[in-house]
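J.: Just a sequence and a predicted model for now, questions to come.
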Amino acid sequence: MDLNTYLKNLEILVNVDCGSNTPEGLQFVTNFFQKLYKDWIVEYHELNGINPVLVIKNRDVDNFDFLFIGHNDTVFPEGTAAQRPFKIEGDIATGPGVYDMKSGLLSMYEVAKEFKDSSLNICIIINTDEEISSLISRELITEMGKKTKYALVFEPARKNGNMVSERKGLIKYEITFNGKAAHAGIAPQNGINAIVEASHWVLEISKLQNLELGNSINVGIINGGFGVNTIPDKAIIKFEGRSHDINHFENIEKTLNRLKENPYVEGINVEIKEIGYRPPLVLNPLSKELLDKFEIVKKQLKIDSNWEKTGGGSDANFLGILGVGVLDGVGPVGGNSHEASEYLVISSIEKRIEMVKEVLKMFL
């Protein structure tokens, strides 16, 4: 590979604002990769008009040996690229999305192009909504995953060089409580207090947390009311749960249904909306087979790297639940994703690309 070209392309990508809700930037980076893969079969999926998805194949077949996946979107607002554009200082590159995961997308291309004409059937997905739980692209990812044996997610490696074998699943909810407004002094008996009901739910939901088992609950947002002299007629809470055990999510759902059927405040109306979901990613037999091949190659290339279980989710979660052999974090090394101090270790780029190539050669 030509590292100079890689870094020039990385500069182009990093210097474009492409948060998950930035249509122009997302279109630019999508077009960039559409041109890069011009010699492949490229399917452009518009979906919601904001978050396009590319499905790229080396040949027109129904089933694939490998699925590669990565995302174009970042978490940063418009104007971030102008405030802190791509920069190289020594072995470190910085800029919004340089690590998570513009570099991983370019590494994915460097790997893929070597195997375009090989005996391996390869599918590539590049989406633009991963940072908002892949709400738009989830169905398409699942559809292609059902046709795939193995998958590699080119999210970046950890700052210590470790890759990811398992991820917690997560589920996000928005709960809306509709009560009835009334004057708190003159006619409090006529009101139905939405905040009281919401508060009861917060306490009951939070009881499901068990950190010893790795089951977390976080009610991160609560809104309601507009004055202490008025019974609040509306309240909203948003929360998430995370776990390696899918039973945690089933318990959350059962609890929400129980609370809705047995309200604490008489007359309240409750709306439950799921706003994000990723099933747990666990190490299945095919994943273990793939991991063992990585272990062989790591020793050959003298790469110091272990495997981690992490609480964060990625598009790998959608694939593992299907029985696909999937590993994550096979991109280059860096750190501080989602932060202004996000960075990429340039010297890790070629080594990690070589590692993935050598693993794929073992399947030829």
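T.: Perfect, I can see it now.

J.: From now on I want contacts and neighbour counts done on CA atoms only, so please keep to that.
T.: Fine.

J.: for residue 271, what are its contacts?
T.: For residue 271, the contacting residues are 175-177, by CA atoms under 8 Å, 6 or more residues apart in numbering.

J.: Included below, for side-by-side comparison, is a second structure:
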Amino acid sequence: MDLLIAAAGDRLTTYEKRLAELVGIDSGSGQVDGLRAAADLVQTWCLAAGLAVERTPVVDPTGTPLGDVLTARRRGRGTRRILLAGHLDTVFPPGTAAARPFRVRDGRAYGPGVSDDKGGVLAGLAAIEVLTGLGLAEYGELILVCTPDEEIGSPGSRALLRGLGSQVDFALCLECARDNGDLVSARKGVAELEVTLHGRAAHAGIEPERGANALLAAARLTVALDALNGRWAGVTVNVGHLRAGDRPNVIADRARMLVDLRAWRTGEYEAALAEIRRLAAAPIVAGVRAELVVHAPTPPWEPNPTSRWLTELAAKVGAALGIPLSHTATGGGADANLLAEAGAAVLDGLGPVGGADHSPSEWLDLDTVVPRTALLAGLIDQASRAGGPF
């Protein structure tokens, strides 16, 4: 374990230099040029580390390019296949990297994507380099995957991720640890629902009876959806966007709603989704028809015995390194959900400690880079060797 810490420490200067370069590229979801430039950097570093690299362009359901999935592989001398999963896209618009450039203050790094998830991706690569440098190759194959569309639900990458999840023994996800250091051992399922209500326009003063008010239907559906909160433990339904009508003297002929559904358990997730479909299909206002589309449905990640064993193994490795570890469930969905759905044993939050994701204050604690890289490398090594629930 001392060797892991020392080897990770030797990588720290390189890690910080790479982080500054990667954060300096605008790579918001859909910014294809920036995402490919970020993938180019990671590819260069992976090739230098002796990994074989493959690039797979992906598109959304409409055929719009989203960027490339980068998959880097290294063979070992063992049998177990271990996936390290991270993403290169951020939530920030073009120009953010110049307006809010990478900087370090009081031991923390700041910049767009520094924690979510560029710092995590680089920790994954550093852990591979640590293992290679120490000659620790008890795994069968290490696979590092970096996607360009996680922040929008991985519409282009999900088939590839599910394929990898079905092929590996473990999936170690590189989202950064919670701001208190917790690993992530479960995530809520998420679905974004778009409801379009089609009504009929009419003059509100002269002949309102000829109209069918889509705005009224949207208001009533909003109330009905809000009433689902509390029906199932841990299920939340939020109407986060509603737009309808243009003028007060016209019966609105169209309304659009965006709805967020989250649930801890698969059965409750599916039941709530079915109820939302039923409510949308029911007559709400005479003459108004609802059209519902579910975007990037992501089922809950519920721990199984193998993922619990993996969480316990991480705690043992942490204890040997002098890093006390705890874990938590979180309401945010991620690629971990898709990998778990495919059958992999999953553990998340294995990047360095960070926080304030999706905000101008996003930060990464540089003092945690060395111990968390050593933890990740040690976990890979021990998961490759340990008996486990197999």
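T.: Noted; the coordinates are in hand. As the structure is a computational prediction, the values presented were derived from the model and not from experiment.

J.: Out of the contacts of residue 271 of the first structure, which is nearest to residue 86 of the first structure?
T.: The shortest approach to residue 86 of the first structure among these belongs to residue 175, at 40.1 Å (CA to CA).

J.: can you tell me how far the counterpart of that closest one in the second structure sits from residue 246 of the second structure?
T.: Correspondence of residue 175 of the first structure to the second structure, assessed by TM-score structural alignment: residue 195. Note on residue 195 of the second structure: its distance to residue 246 of the second structure, by CA to CA, to the nearest Å, is 18 Å.

J.: Please enumerate the strands of the stretch 101-250 of the first structure.
T.: Shown for the stretch 101-250 of the first structure, the strands assigned by DSSP state E, counting those that start in this stretch span residues 122-127, 148-153, 163-167, 169-178, 182-183, 216-224, 230-231, 234-243.

J.: list the contacts for residue 111 of the second structure?
T.: Neighbour list for residue 111 of the second structure: 23, 97, 100-103, 360-363 [criterion: CA under 8 Å, 6+ apart].

J.: Give me the subset of those lying in strands.
T.: Among these, the members falling in strands (DSSP state E) are 103, 363.

J.: among the contacts of residue 111 of the second structure, which ones are buried?
T.: Buried by 16 or more other CA atoms under 10 Å: 23, 97, 102, 362-363, out of the contacts of residue 111 of the second structure.

J.: where do the helices sit along the second structure?
T.: Counting by DSSP state H, the second structure has helices at residues 2-10, 12-23, 32-48, 96-99, 119-133, 158-167, 214-226, 266-281, 305-321, 335-341, 369-385.

J.: Residue 82 of the second structure is nearest to which of those?
T.: Closest among the helices of the second structure, using CA to CA: helix 369-385, at 7.4 Å.

J.: tell me what the closest one is packed against?
T.: Packing contacts for helix 369-385 of the second structure, counted by 3 or more CA pairs under 8 Å, 6 or more residues apart in numbering; DSSP states H and E, involve helix 2-10, helix 119-133, helix 305-321, strand 351-355.

J.: can you redo the ones you listed as CSV with mean neighbour count?
T.: What follows is those, written out as CSV (neighbours: other CA atoms under 10 Å):
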stretch, mean neighbour count
helix 2-10, 17
helix 119-133, 25
helix 305-321, 19
strand 351-355, 28
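
J.: Please report the distance of residue 205 of the second structure from residue 213 of the second structure.
T.: From residue 205 of the second structure across to residue 213 of the second structure, the span is 14 Å (CA to CA).

J.: Neighbour count: these two, which is higher?
T.: Remark: of residue 205 of the second structure and residue 213, residue 213 carries more neighbours, 30 against 11, as counted by other CA atoms under 10 Å.

J.: what's near enough to touch the counterpart of the more buried one in the first structure?
T.: Counting by TM-score structural alignment, residue 213 of the second structure lines up with residue 193 in the first structure. Residue 193 of the first structure makes contact with 179-181, 231-234, 265, 268, according to CA under 8 Å, 6+ apart.

J.: Over to residue 119 of the first structure?
T.: Contact partners of residue 119 of the first structure, counting by CA under 8 Å, 6+ apart, are residue 364.

J.: Likewise for residue 145 of the first structure?
T.: 67, 318-319, 322, 324.

J.: CSV please, covering the residues you listed and showing distance to residue 93 of the first structure and neighbour count.
T.: What follows is those, written out as CSV (distance: CA to CA, whole Å; neighbours: other CA atoms under 10 Å):
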residue, distance to residue 93 of the first structure, neighbour count
67, 28, 27
318, 31, 24
319, 31, 30
322, 36, 17
324, 33, 24
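
J.: out of the residues you listed, which one sits closest to residue 331 of the first structure?
T.: Nearest to residue 331 of the first structure out of the contacts of residue 145 of the first structure is residue 67 (CA to CA; 14.6 Å).

J.: Is that closest one in contact with residue 152, as I believe?
T.: Yes. The criterion here is CA atoms under 8 Å, and residue 67 of the first structure meets it with residue 152 at 6.3 Å.
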